[in-house]
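**Student:** generate a structure from the sequence data that follows.
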Amino acid sequence: MLIDGFLDELWSTSGLSDNTLSAYRSDLRYLTLFLASHQTPLAKALKADVRAYLEWRQQAGFAKSSSARVLSALKRFYGYLLAKSLINHDPCAELKSVKVGQRLPETLSEHDVERLLAEPDTEDTLECRDQAMLELLYATGLRVTELVRLTMDQISLRQGVVRVVGKGGKERLVPMGEVAMAALARYLSHARTLLLGASQSDIVFPSSRGQMMTRQTFWHRIKLYARRANVHPELSPHTLRHAFATHLLNHGADLRVVQLLLGHSSLSTTQIYTHVAKLRLAQLHQAHHPRG
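**Tutor:** Just a heads-up that it's a prediction; the model follows:
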């Protein structure tokens, strides 16, 4: 199948994450269904067909950021087919990328983070695990996918660092901080053994069934503690990663250091957090200064 061949090559050559590959697969399947409704095979699509699909997405109310990713996937897919001589022309060759405005990430105040991290009950096995995960997430700025996939050989309590394998297979060393190290040590000393039971696994944070946790499951756990702690801002799987970066900048961290800690390949990706930090400082000034 054309889509499978394309994704297999992407997986082996580009280092894209599983989530991105899954999104590309979904994008191409939706295009296939759209074209089928017009009796057009995927490999026979013309520029007008692709444009009609993008216009349909716009009319259906899909976000511009989603449509930008779709067009990127289609350009790669048809470029692949052309390179393999499976088509004679690229229907996306003259289509311009969708312009997406800069969207500031949702973040939490330091007070909100403190309440969220204090919510799990460390006497409970699952909540002891969750607190260690939350503390580590906020202390290191890991992506949730990186967190749930951590293995025992990637953490060192003695050195106080975690070795992260990020996007594209790139490795980085990130310090954990004393609070996260204490939470992790407490969890490893007892709760992890109870979660694993008779199972054998090198996953640091197994699920209640002793297997690797999904990012969706951990997101639901975060939202559970947010409700209990009465933390109101809308949360996403990356909320604590955003808070990590923003709070570092608020306290004077160098932008390039934050870039390295987050594992961004480009400084421009990290620069969005300077806008978040400035916005937060302006809000604090307005709320608390007598002439704000």
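**Student:** please make it C-alpha for all contacts and neighbour counts, starting now.
**Tutor:** OK.
**Student:** ok, now how distant is S201 from E171?
**Tutor:** Between S201 and E171 the computed distance is 22 Å (C-alpha to C-alpha, to the nearest Å).
**Student:** over to V276?
**Tutor:** 27 Å.
**Student:** more neighbours, those two?
**Tutor:** V276 (22 against 12; other C-alpha atoms under 10 Å).
**Student:** what sits up against the helix or strand harbouring that one?
**Tutor:** Secondary structure from DSSP states H and E places V276 in helix 272-288. For helix 272-288, contacts defined as C-alpha atoms under 8 Å, 6 or more residues apart in numbering pick out L104, P105, H242, A245, T246, H247, L249, N250, G292.
**Student:** format those residues as a markdown table; extra columns: distance to L147 and neighbour count.
**Tutor:** As requested, the contacts of helix 272-288 are exported to a markdown table (distance: C-alpha to C-alpha, whole Å; neighbours: other C-alpha atoms under 10 Å):
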| residue | distance to L147 | neighbour count |
| --- | --- | --- |
| L104 | 23 | 13 |
| P105 | 20 | 16 |
| H242 | 15 | 23 |
| A245 | 16 | 27 |
| T246 | 19 | 27 |
| H247 | 20 | 20 |
| L249 | 22 | 19 |
| N250 | 24 | 15 |
| G292 | 40 | 10 |
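**Student:** which residue ranges of the stretch 101-250 of the chain form strands?
**Tutor:** Taking DSSP state E, counting those that start in this stretch as the test, the strands found in the stretch 101-250 of the chain are 155-156, 161-165, 171-175.
**Student:** another sequence for comparison is provided below:
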Amino acid sequence: MTASTRAGRVQIHGPLQNHAEGFEAELLRLGFTPAARVNQFYLLAHLSRWIEAEGMRLGDLTVLQVDAFLAERKATHSALFTRKALRPLLGWLAESGVITAEAASPPRSPEDPTVLVRFERYLLTERHIGARTTEAYVVRVRRFLETYRPPDGFASLSGADVTRALLDEGVGRAPASVKKLGYALRAFFRFCYVTGELDHDLTGATLVIREPVPSLLPVGASAAQIETLLQSCDRDTAVGRREYAVIMLLTRLGLRAGEVAGMLLEDIHWRHGEVLIRGKGAKHECLPLPAEVGAAVVDYLMHARPTEPSLREVFCTVRAPRRGLTSPAVWLIATRACTRAHLEPFGPHRLRHGLAEAMVAAEVPLAAIGQVLRHADPATTANYARVDVVRLRQLAQPWPGGGEQS
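**Tutor:** Model prediction:
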């Protein structure tokens, strides 16, 4: 007996044939295109045939069996053989109660239920680290544990293991990658020592990685460059409207990439003309929403953003499955606009510096600049005073003996 679906009339045999209609509705809800839905149904059909051939019951599917299926698919197919490809189907089956939540989740290291879960909770609740930064920390620590954990267990980790991990990270990778791993490990080992997970402190083994700094002066995008970036956005398309609104927020409010990515629909207070910024260190502050920025966001929300009730992020992906943008995606929007505008690529922070330089040139007090940019340390804002080289030269004293000889 077979089940035929509207998604390309893909023929499905086996235990998943009765779930095809519900899965199609889920794909429609997630915004999958017709072609993408057909691909997902071919994947569903293959999994259903494999389960039937293995003589298994659908409810008995485990993580190891999912891995075995993906290994077979990789050997016989040229696409859709990763957990990422299978995630929509497994996630829907788990939410429907057809399979266990464990079967839909990627395999985790033995320490996950204890150390890493508590570490994640510690970062979120006690350190007030943002959700995306916390996730990145946990991913790096998990990778470290999977690779460098000694055979006799986590508790026997040594400083040599930590140093070797950081040195290995530097092979073929940028210094920034090593620094990020070092930050994650330092936070993790501090947590482990304070909570008693480890009886020895390994934070000293996380080497300080230094990058060459070409200049201490912050360099911002010029007004002409910003205008060129905005003009490069094709506002007749959904992608162009989204990129125009993102760049407006970056240039007019000086937001960080993570602050744009983390902005929620309820954060925009239209009646009061304000927007709530979810900043670093879980600090929330309201900023005035300029009319031109609000107009760009409204244009995106009304004519480009998909209507997905469960999605609360202001900016989301164009392709299915719909989800909020990440910080790297906001960086990509900025660099992609630079490419279109025939400019040397730079990221959102250069646009933030550009706003600060414009305020310095307009003689805005440093305290006010610090409020707009939400600097925790006034010394950070003071760096921008050094950008106004013309006025700094007026303060310079003549060099002794540097006058004309009589």
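**Student:** any idea which of the strands of the stretch 101-250 of the first structure is most buried?
**Tutor:** strand 161-165 (a mean of 20; mean count of other C-alpha atoms under 10 Å).
**Student:** report the aligned residue range of the second structure for that one.
**Tutor:** Mapped onto the second structure using TM-score structural alignment, strand 161-165 of the first structure covers residues 274-278.
**Student:** give me the buried positions along the helix or strand encompassing D168 of the second structure.
**Tutor:** Per DSSP H and E: D168 of the second structure is located in helix 159-169. Across helix 159-169 of the second structure, burial judged by 16 or more other C-alpha atoms under 10 Å covers D161, V162, T163, A165, L166, E169.
**Student:** what's the spacing between the closest residue in space to R278 of the second structure that isn't next to it in sequence and E146 of the second structure?
**Tutor:** For R278 of the second structure, ignoring the flanking residues on the chain, the nearest one in space by C-alpha to C-alpha, 6 or more residues apart in numbering is H284 at 4.7 Å. Taking C-alpha to C-alpha as the measure, H284 of the second structure falls 36 Å from E146 of the second structure.
**Student:** identify whichever of the strands of the stretch 101-250 of the first structure lies nearest to A68 of the first structure.
**Tutor:** In terms of C-alpha to C-alpha, the element of the strands of the stretch 101-250 of the first structure nearest to A68 of the first structure is strand 161-165, at 26.6 Å.
**Student:** surely S48 of the second structure is in a helix?
**Tutor:** Yes - assessed with DSSP: H, G, I helix; E, B strand; the rest coil, S48 of the second structure lies in a helix.
**Student:** pretty sure it is touching A3, no?
**Tutor:** No - if you go by C-alpha atoms under 8 Å, S48 of the second structure and A3 don't touch, sitting 11.5 Å apart.
**Student:** give the contact list for P306 of the second structure.
**Tutor:** Counting by C-alpha under 8 Å, 6+ apart, P306 of the second structure has contacts V318.
**Student:** picking that back up, how far does the match of strand 161-165 of the first structure sit from the chain's center?
**Tutor:** When C-alpha coordinates are averaged (C-alpha atoms, centre = their mean, to the nearest Å), stretch 274-278 of the second structure and its chain have centres 19 Å apart.
**Student:** same check on stretch 282-289 of the second structure?
**Tutor:** For stretch 282-289 of the second structure, the distance to the chain centre is 20 Å (C-alpha atoms, centre = their mean).
**Student:** before we move on, what about stretch 101-121 of the first structure?
**Tutor:** A distance of 16 Å separates the centroid of the chain from that of stretch 101-121 of the first structure, by C-alpha atoms, centre = their mean.
**Student:** need the contact partners of that stretch.
**Tutor:** 127-128, 130-131, 134-135, 225-226, 228-229, 231, 233-236, 239-240, 242-243, 246-247, 272-273, 275-276.
**Student:** for ChimeraX, write the select line for the buried members of those.
**Tutor:** This is the ChimeraX syntax for the buried subset of those, where burial follows 16+ other C-alpha under 10 Å:
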select :127,128,130,131,134,135,225,226,229,231,235,236,239,240,242,243,246,247,272,273,276
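**Student:** so for the alignment partner in the first structure of S156 of the second structure, what's the nearest residue that isn't a sequence neighbour?
**Tutor:** Under the alignment by TM-score structural alignment, S156 of the second structure pairs with K44 in the first structure. Excluding its sequence neighbours, the residue lying closest to K44 of the first structure (C-alpha to C-alpha, 6+ apart) is I87, at 7.7 Å.
**Student:** what's the one you found aligned with over in the second structure?
**Tutor:** For I87 of the first structure, the aligned position in the second structure is L198, judged by TM-score structural alignment.
**Student:** that match contacts F191, doesn't it?
**Tutor:** No - L198 of the second structure is not in contact with F191 according to C-alpha under 8 Å; the separation is 9.0 Å.
**Student:** more neighbours: which of these two?
**Tutor:** More crowded of L198 of the second structure and F191, by other C-alpha under 10 Å: F191, with 20 against 17.
**Student:** the more buried one: what's it in contact with?
**Tutor:** Residues in contact with F191 of the second structure (C-alpha under 8 Å, 6+ apart) are F119, Y122.
**Student:** in the helix or strand harbouring it, what counts as buried?
**Tutor:** Secondary-structure assignment from DSSP H and E places F191 of the second structure in helix 175-195. Residues 178-179, 181-192 are the ones in helix 175-195 of the second structure that count as buried (16+ other C-alpha under 10 Å).
**Student:** ok, now stretch 248-255 of the first structure?
**Tutor:** Applying 16+ other C-alpha under 10 Å to stretch 248-255 of the first structure flags L248, L249, L255 as buried.
**Student:** which ones among those residues map onto helices?
**Tutor:** Under the assignment DSSP state H, these contribute L248, L249, L255 to helices.
**Student:** residues in contact with the spatially most central residue of the second structure?
**Tutor:** In the second structure, the centroid-proximal residue (C-alpha atoms, centre = their mean) is T326; its distance is 3.3 Å. Residues in contact with T326 of the second structure (C-alpha under 8 Å, 6+ apart) are G258, A261, G262.
**Student:** what's the counterpart of it in the first structure?
**Tutor:** By TM-score structural alignment, T326 of the second structure lines up with T214.
**Student:** how near is its match to T239 of the first structure?
**Tutor:** Applying C-alpha to C-alpha, the value for T214 of the first structure to T239 of the first structure is 17 Å.
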